[in-house]
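Asks: one predicted model, sequence on top.
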Amino acid sequence: MPLDVKQKDQFEWTSVLVENHLTEDTTDYILLLQKNKESKKLADMASEVARERTEYREETLSNAASLIEQKIVETLLNGESVITDYFTFEPNIQGSFTSEGEPLDANKVKYSINVSVRPELRNILNNQVKYRVAGLQEQGGAAITGVEDQITGARDGATGRGHVLAIYGSKIKVVGATGADKEGFAYLKSDLDVDTEVQIAQNDPSCVTILIPNDLTEGNYQLRIETYYSNSKVVLKNPRTIVYPRTITIQ
């Protein structure tokens, strides 16, 4: 079914400018999407379609969507690709192997699903979407500049359940309103906008280490720290939120 989008339709993504602390260029900024609402779920989509198309019952739509999603997952778990009208899902294996198929490092063999956009939606993204800058997010020099898995040594944001993740940066020490150590918060937020508070071990202005929970679902997460820290003698009147500009992937 073709998308119900006309060529004249325009879409706007509201964003804020944030200093890119991964480079030394002080004029380099990145855009972070400004999300004021929770992510939509299948049930929300079914409800909206039922309101727009009165010939369909919400419960029927929701059940059908759930059954299709389960079948897609089943197909992917069997190593087969799935192509919908707008997306392609492809199973993927990462790692290094011998000519006999044995992994050089079993801990580095990872199974994942790649998702790509198909031409019709890609054309709309390229030609009918624009961004609007809502403002500049000042951090007073506070920033998360990198992460490192303390077990695998990975610095690309990949980590695992039960692993220790080192967070590097400036003014990232987690403190509360009184300046008490570890009374601030470190969170991992999933694609479903679910926050998981994580345990903090080392807690210094330039390095904070966190323990990835053993029961955390595999997937992509946003890392953020909420702290009152300014320097060793001063705490902020209001907490500062520091967001890592790259994705954390739990594998």
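Replies: Here it is on my side, so go on.
Asks: drop to CA atoms for contacts and neighbour counts, all remaining ones
Replies: OK.
Asks: just the helices in the stretch 1-150 of the chain please.
Replies: With DSSP state H, counting those that start in this stretch as the criterion, the stretch 1-150 of the chain has helices at 42-52, 58-77, 119-128.
Asks: next up, a second structure to put side by side with the first:
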Amino acid sequence: MADKTILSVDLYDNVLTEKQGDYSGKVAITGSCHNIDIAKLIVKERTEYRLETIVNILDLADQKKVELISQGKSLADGVGQYLLNIIGSFDGEAPTFDPEKNRFGVTFTPGKSLLNALKNLIPHFRIAKTGPVINSITDSTSQSVSQMITPNAPAIIAGAGLLLKGSDPSVGVYFTPDGEGKTPVKVNLIVSNTTSQIIIQMPQLADGQYWLSVTTQAGAGYTLVKEPRTYKFPILLTVDSQSDDDDRPVIE
């Protein structure tokens, strides 16, 4: 029998209902992993291959998978199956692709191994600490949701407890480049701010991937807490100045 895995699930008041004691849950993300981390785990299993060799193979596999998916192939690996789809409606039998309403996307279906792993998860429920929560970020230029971000352009952060309040210098919105020891870039211009939304002017960011985080001292009922609280959005965001925003894939 496969080992059981206990995962912490934070409970938040369900804002969609008025029922007392009704909560929604968020799995507590415990970190992020890349091919280098996977390679280290493989090496730990006493494989005869060098770490650099494994990383190179994993990176090459990722590149070939992207190529095959973009060619319209159905790709099934050890995690799941990927299929291209096309979003939006079309007028007539010989329509024109309209980037304003049509977009290519990717549908992901979990594979057998992943589905079996999900059966062995045990939730450990806990009431979430009062603090900021990010649900999504929408890039106003491309309308991409929690995927692509455009430097020097407006973006909308949605969530709960997002009121930026407090005198601590750490209070604010940050974009941190992916990787160890990277310096966070603080957002200088906050266009508007409520408990559920922050509209920002994106800072100047180089091409790459970034973690979004929000730090505030705002507590329940517009009170202040002594120590700043930070929420790190668990989805990596991408800046790619060479890409056509309207043709960027959407993973469902």
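Replies: Cool, got the structure. All figures in this text were calculated on a predicted structure; none of them were measured in a lab.
Asks: re the thing from before, let's have the helices of the stretch 1-150 of the first structure in a markdown table, adding mean neighbour count.
Replies: Below are the helices of the stretch 1-150 of the first structure laid out as a markdown table (neighbours: other C-alpha atoms under 10 Å):
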| stretch | mean neighbour count |
| --- | --- |
| helix 42-52 | 15 |
| helix 58-77 | 15 |
| helix 119-128 | 13 |
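Asks: for the ones you listed, give me a markdown table that also has distance to residue 13 of the first structure.
Replies: Compiled in a markdown table, these are given as follows (distance: least, C-alpha to C-alpha, whole Å):
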| stretch | distance to residue 13 of the first structure |
| --- | --- |
| helix 42-52 | 20 |
| helix 58-77 | 27 |
| helix 119-128 | 11 |
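Asks: could you point out which of those helices sits nearest residue 251 of the first structure?
Replies: helix 58-77 (15.4 Å; C-alpha to C-alpha).
Asks: tell me what the closest one is packed against?
Replies: Helices and strands touching helix 58-77 of the first structure, by 3 or more C-alpha pairs under 8 Å, 6 or more residues apart in numbering; DSSP states H and E, are helix 42-52, strand 82-83, strand 87-94.
Asks: in the second structure, what stretch matches it?
Replies: Here helix 58-77 of the first structure aligns to the second structure at residues 51-70, judged by TM-score structural alignment.
Asks: distance between that stretch and the chain's centre?
Replies: Put simply, stretch 51-70 of the second structure sits 21 Å off its chain's centre (C-alpha atoms, centre = their mean, to the nearest Å).
Asks: hmm, who's touching it?
Replies: The set of residues external to stretch 51-70 of the second structure that reach it, using C-alpha atoms under 8 Å, 6 or more residues apart in numbering, is 35, 36, 39, 40, 43, 74, 75, 82, 83, 84.
Asks: what about the strands in the stretch 51-200 of the second structure?
Replies: 75-76, 80-87, 103-110, 121-127, 133-139, 154-160, 172-177, 185-186, 189-193, 197-201 (DSSP state E, counting those that start in this stretch).
Asks: what's the mean deviation for the fifth one versus the first structure?
Replies: With mean C-alpha distance after the TM-score superposition for the first structure, strand 133-139 of the second structure departs from the first structure by a mean of 7.2 Å once superposed.
Asks: same check, this time on the second one
Replies: For strand 80-87 of the second structure, the mean distance from the matching residues in the first structure following superposition reads 1.6 Å, by mean C-alpha distance after the TM-score superposition for the first structure.
Asks: could you tell me where that strand falls in the first structure?
Replies: Counting by TM-score structural alignment, strand 80-87 of the second structure falls onto residues 87-94 of the first structure.
Asks: for that stretch, list every residue counted as buried.
Replies: Buried residues in stretch 87-94 of the first structure, counted by 16 or more other C-alpha atoms under 10 Å: 87, 89, 90, 91.
Asks: my guess is residue 86 of the first structure contacts residue 125, does it?
Replies: No - between residue 86 of the first structure and residue 125 there is no contact under C-alpha atoms under 8 Å: 11.8 Å.
Asks: so what sits against both of the two?
Replies: Counting by C-alpha under 8 Å, 6+ apart, nothing touches both residue 86 of the first structure and residue 125.
Asks: kindly state which residue of the first structure is aligned to residue 21 of the second structure.
Replies: By TM-score structural alignment, residue 21 of the second structure lines up with residue 27 in the first structure.
Asks: and the closest residue in space to that match that isn't next to it in sequence, how close does it get to residue 111 of the first structure?
Replies: Computed as C-alpha to C-alpha, 6 or more residues apart in numbering, the closest residue to residue 27 of the first structure that is not its neighbour in sequence is residue 19, at 7.9 Å. According to C-alpha to C-alpha, to the nearest Å, residue 19 of the first structure stands 33 Å off from residue 111 of the first structure.
Asks: again, but for residue 27 of the first structure
Replies: Remark: distance between residue 27 of the first structure and residue 111 of the first structure (C-alpha to C-alpha) = 38 Å.
Asks: the two: which is more packed in?
Replies: residue 111 (13 against 8; other C-alpha atoms under 10 Å).
Asks: excluding chain neighbours, give the residue nearest to the more buried one in space.
Replies: Per C-alpha to C-alpha, 6+ apart, closest to residue 111 of the first structure is residue 93, 4.8 Å.
Asks: out of the buried residues of stretch 87-94 of the first structure, which is nearest to residue 130 of the first structure?
Replies: Nearest to residue 130 of the first structure among the buried residues of stretch 87-94 of the first structure, with distances taken as C-alpha to C-alpha, is residue 87, at 20.9 Å.
Asks: contacts only, for the closest one.
Replies: The contact partners of residue 87 of the first structure, taken as C-alpha under 8 Å, 6+ apart, are 115, 116, 117, 118.
Asks: the closest residue to it other than its chain neighbours: neighbouring residues, count only.
Replies: Leaving out its chain neighbours, the residue that sits closest to residue 87 of the first structure by C-alpha to C-alpha, 6+ apart is residue 117, at 4.7 Å. If you count neighbours by other C-alpha under 10 Å, residue 117 of the first structure ends up with 16.
Asks: wait, residue 117 of the first structure sits on residue 86?
Replies: Yes - the pair residue 117 of the first structure / residue 86 is scored as a contact, 6.0 Å apart, by C-alpha under 8 Å.
Asks: who's in contact with the closest residue to residue 174 of the second structure other than its chain neighbours?
Replies: Spatially, and ignoring its direct neighbours in sequence, residue 174 of the second structure is nearest to residue 186 (4.5 Å; C-alpha to C-alpha, 6+ apart). Residues near residue 186 of the second structure by C-alpha under 8 Å, 6+ apart: 172, 173, 174, 175, 203.
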